[in-house]
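J.: Structural data only, the sequence is not supplied:
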C-alpha cells in the first residue's frame, strides 16, 4: 500500500477530513447560508451568467458601489466534489465593504468532471470575466482570484493567466499526491500523471504576486501544504506573502475574507491599492 510522508491510507483520511476536525461545522455552514441570503438580497446582482455550455458553467456578479473598482473572483472549496457558489456568497461582504466587485465562480464537480476539466473551466470563467469587466464598469487591470481549499488549488493553477493580477489562496491544496492516496480519490480518480500536471507546488510557474493564508487551528497537513507551497514559490524567486491568521479552523478562516477587517481582505486591498 502506498504511503505519503509516513502516513498510510487511514492516517491520510484523518489528515484531510476537515469536517470531522470541526465539531460545529453544521452550525458554521448554516450561518454562512443565512449571511449568503442577505448578499443575494442586494440590488443589481447578475445571477448564473453562463461562461460555457455546461450546467455548472455559471458566475454570479455582485457589483460594488463605484466604477473602476477591483474585482474579487471567488472559487469555492469542497474537495472538487461538493458544495456550490451559493453556499459562500457571504464572503462578498468583506470585498464589498472595501468597494470591490465580486464574482462567484461555479464549476463542474467530480466525478462528473476530471481534475483537468475543472481546471480548464476556471480558465474559461476568467476569460469570460475579462471580456466583461469594462462593460460592468470594473477595472480590467485589477482582477484577484481568491480560492478556499480546493478553490485555492484552482486559483493557484491560474497564476499565469494574463487577466489575473493577484492570487489569494486560503487553506489551499497545492500537492495532489496525498489527495490521490486518501478517501478523497474515490470520486476524483486522480492518476499519478494528473497529480504531476495539476499540482501547483510541483511547478510554481512564473505568475502574479501570491498571498497565502491558513488557520493556525487547521489540520497539520493543511498548514504544511501552504508552508511548502510558499517555500516552493520563494525558491523560484516568485512574489509570495504568507498572511497570519491565528485561531481559525478550516471553515472559520473564511471570516478573514468575509469581514471588513479580516486579515485576508485587508491584505488583498493593500496589494490592489
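T.: The structure has been received and is ready for your questions. The shown structure was predicted, so the numbers you read here are calculated from the model rather than taken from an experiment.

J.: from here on, contacts and neighbour counts on C-alpha atoms
T.: OK.

J.: Just the residues contacting the lengthiest strand in the chain, thanks.
T.: For the chain, the longest strand by residue count, based on DSSP state E, is strand 138-148. With C-alpha atoms under 8 Å, 6 or more residues apart in numbering as the test, strand 138-148 has contacts from 67-77, 101, 130, 133-134, 152-155, 163-172, 254, 268, 272.

J.: Out of these, name the ones that lie in helices.
T.: 130, 152-155, 268, 272 (DSSP state H).

J.: now, among those, which is nearest to residue 121?
T.: residue 154 (9.7 Å; C-alpha to C-alpha).

J.: Excluding residues flanking it in the chain, which one is nearest the closest one?
T.: residue 119 (6.1 Å; C-alpha to C-alpha, 6 or more residues apart in numbering).

J.: Mind checking what secondary structure the one you found has?
T.: helix (DSSP: H, G, I helix; E, B strand; the rest coil).

J.: okay but it is in contact with residue 156, surely?
T.: No - Residue 119 lies out of contact with residue 156 (C-alpha atoms under 8 Å); the separation is 10.0 Å.

J.: of the two, who's got more company?
T.: When neighbours are counted by other C-alpha atoms under 10 Å, residue 119 and residue 156 differ, and residue 156 comes out ahead with 29 against 21.

J.: Look up how far residue 104 lies from the closest residue to the more buried one other than its chain neighbours.
T.: The shortest distance from residue 156 to any non-neighbouring residue, by C-alpha to C-alpha, 6+ apart, is to residue 200 (6.3 Å). Residue 200 sits 22 Å away from residue 104, going by C-alpha to C-alpha, to the nearest Å.

J.: Also residue 196?
T.: For residue 196, the distance to residue 104 - C-alpha to C-alpha - is 28 Å.

J.: second one coming, line it up with the first:
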C-alpha cells in the first residue's frame, strides 16, 4: 500500500488522536510537583539536576518535548524516578522555546546544559528525550562538535523517544509559523541527515499506536545511522501512544530504562 501524506498538520497532530488527551498534562504536572517535593533538585540553569541518595553511578539526561514550543523541565520531574532508582543522577535541561529561539539555538543551549551537568556528575552519560526532546537528544551525538569531545566520550547510550529526526516535513505544517524553520536550518538540524559520533549505541523508541509519521521518523533515524556504521535499533512499543510511551522512564526495571542505562 502506498504511504502518502496529504494533510501534514494532521500527520503531526498527537492529542487529536489520543483518547482523553486533555488529562495528561495536568497529571504530569501533579506527578512532577509531588516528585520534586520528595526529591528536591539542584538548579541546572533554568532546569533541574536530581541526585540519588548515595554516590551517582552516572548521569542520565532527559530532554523534554513540546514541539520546541511548549513546556519546561518542571512538567517532567517524575520521569527521573527510574534512573534515580538505579542510583543515577538525572539532568533535565531547559531551553528557550520558539518563537523566541530557533532550533539551532536550542541545540546549543541543551549541549551547554549537558556539559554543565556532566561536569558535576562523574561516570557514564546516557542521553534520552521525548518528541522534540528526542530530536535534541539525538543532536547531542551528531559528529559536528555539538558536545565537547570529553563529554561525548562518556556517552554510553542515546535513546531518542518518538524523535523528530528529519525536520523537513515540518516546513509543510502550520507549526512552522512559530518555529520559523527554513530549508537550510531544517537540513542542518536534522539528525537523520547528519553523521553520528562513532560507537554510541542508539535505540529509537516509539509507541505502536503513534501517528504513522512518528513511527516512520523513528525508523528513519535508526536506519540512516545504521547505514553510517552506528549500532542502532528501533523498538516499537506495542499499545503505546505519544503521551504514554515515556512512562517506562518512571520504573527502574522497565525495558525502556534497560536501553537508556545500558553498559557499553
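T.: Thanks, I have the structure now. Treat the numbers as computed from the prediction; the structure is a model and nothing was measured.

J.: now what about the TM-score between them?
T.: After superposition, the two chains reach a TM-score (TM-score structural alignment, normalised by the length of the second structure) of 0.90; 252 aligned residues with a C-alpha RMSD of 1.6 Å.

J.: aligned partner of the residue nearest to residue 154 of the first structure in the second structure?
T.: Matched by TM-score structural alignment, residue 119 of the first structure corresponds to residue 107 in the second structure.

J.: where along the stretch 151-273 of the first structure do the strands fall?
T.: 166-170, 210-215, 240-245 (DSSP state E, counting those that start in this stretch).

J.: How far off centre is the first one?
T.: Averaging C-alpha positions (C-alpha atoms, centre = their mean, to the nearest Å) puts strand 166-170 of the first structure 7 Å from its chain's average.

J.: Same question for the last one.
T.: For strand 240-245 of the first structure, the distance between its averaged C-alpha position and the chain's averaged C-alpha position is 15 Å (C-alpha atoms, centre = their mean).

J.: what's it in contact with?
T.: Residues external to strand 240-245 of the first structure that are found in contact with it (C-alpha under 8 Å, 6+ apart): 209-216, 230, 233-234, 253, 256, 263-264, 267.

J.: Determine the angle, from 0 to 180 degrees, between the longest strand of the first structure and strand 166-170.
T.: 20 degrees (axes from the mean of the first three to the mean of the last three C-alpha atoms, to 10 degrees).

J.: before we move on, the earlier item: who has more neighbours out of residue 196 and residue 104 of the first structure?
T.: Higher neighbour count among residue 196 of the first structure and residue 104: residue 104, with 25 against 15, using other C-alpha under 10 Å.

J.: contacting residues for the more buried one?
T.: 59-61, 73-75, 85, 89.

J.: and it, which of the three is it?
T.: strand.

J.: Check the alignment and tell me where it lands in the second structure.
T.: Looks like residue 104 of the first structure aligns to residue 92 there (TM-score structural alignment).

J.: The corresponding residue of the first structure for residue 18 of the second structure: what's it in contact with?
T.: Aligned by TM-score structural alignment, residue 18 of the second structure pairs with residue 22 of the first structure. Contact analysis of residue 22 of the first structure by C-alpha under 8 Å, 6+ apart lists 249-250.

J.: Pull out the buried residues from the contacts of strand 138-148 of the first structure.
T.: 68-77, 101, 130, 133, 152-155, 163-172, 254, 268, 272 (16 or more other C-alpha atoms under 10 Å).

J.: Surely the match of residue 119 of the first structure and residue 139 touch.
T.: Yes - using C-alpha under 8 Å, residue 107 of the second structure is in contact with residue 139, at 7.0 Å.

J.: how about the nearest residue to residue 174 of the second structure, chain neighbours excluded?
T.: residue 9 (6.6 Å).

J.: Shouldn't that neighbour be within a strand?
T.: No - Residue 9 of the second structure is assigned helix when assessed by three-state DSSP, not a strand.

J.: Pull out the buried positions in stretch 169-187 of the first structure.
T.: 169-185, 187.

J.: no, scratch that, I was asking about stretch 184-196 of the second structure
T.: 186-187, 189-196.

J.: That one maps to which residues in the first structure?
T.: Counting by TM-score structural alignment, stretch 184-196 of the second structure corresponds to 193-205 in the first structure.

J.: can you give me how far the matching stretch is from the chain middle?
T.: For stretch 193-205 of the first structure, the distance to the chain centre is 17 Å (C-alpha atoms, centre = their mean).

J.: okay, how far is it across it, tip to tip?
T.: For stretch 193-205 of the first structure, the end-to-end distance is 18 Å (C-alpha to C-alpha).

J.: quick one: the residue most central in space within the first structure and residue 105 of the first structure, what's the gap?
T.: Nearest residue to the geometric centre of the first structure (C-alpha atoms, centre = their mean): residue 147, 1.3 Å. Distance of residue 147 of the first structure to residue 105 of the first structure, given as C-alpha to C-alpha: 10 Å.

J.: Chain neighbours aside, what residue packs nearest to the aligned residue in the first structure for residue 225 of the second structure?
T.: Taking TM-score structural alignment for the superposition, residue 225 of the second structure sits opposite residue 233 in the first structure. Spatial nearest neighbour of residue 233 of the first structure, chain neighbours left out: residue 204 (5.6 Å); criterion: C-alpha to C-alpha, 6+ apart.

J.: unless I'm mixing things up, the one you found is touching residue 234, no?
T.: No - using C-alpha under 8 Å, residue 204 of the first structure is not in contact with residue 234; the gap is 9.2 Å.

J.: Tell me if residue 6 of the second structure really is in a helix.
T.: No - applying three-state DSSP, one finds residue 6 of the second structure to be coil, outside a helix.

J.: Quick check: closest non-adjacent residue to residue 35 of the first structure.
T.: Per C-alpha to C-alpha, 6+ apart, closest to residue 35 of the first structure is residue 90, 5.1 Å.

J.: got a list of what the counterpart of that neighbour in the second structure touches?
T.: Under the alignment (TM-score structural alignment), residue 90 of the first structure pairs with residue 78 in the second structure. Counting by C-alpha under 8 Å, 6+ apart, residue 78 of the second structure makes contact with 28, 31-32, 34-36, 250.
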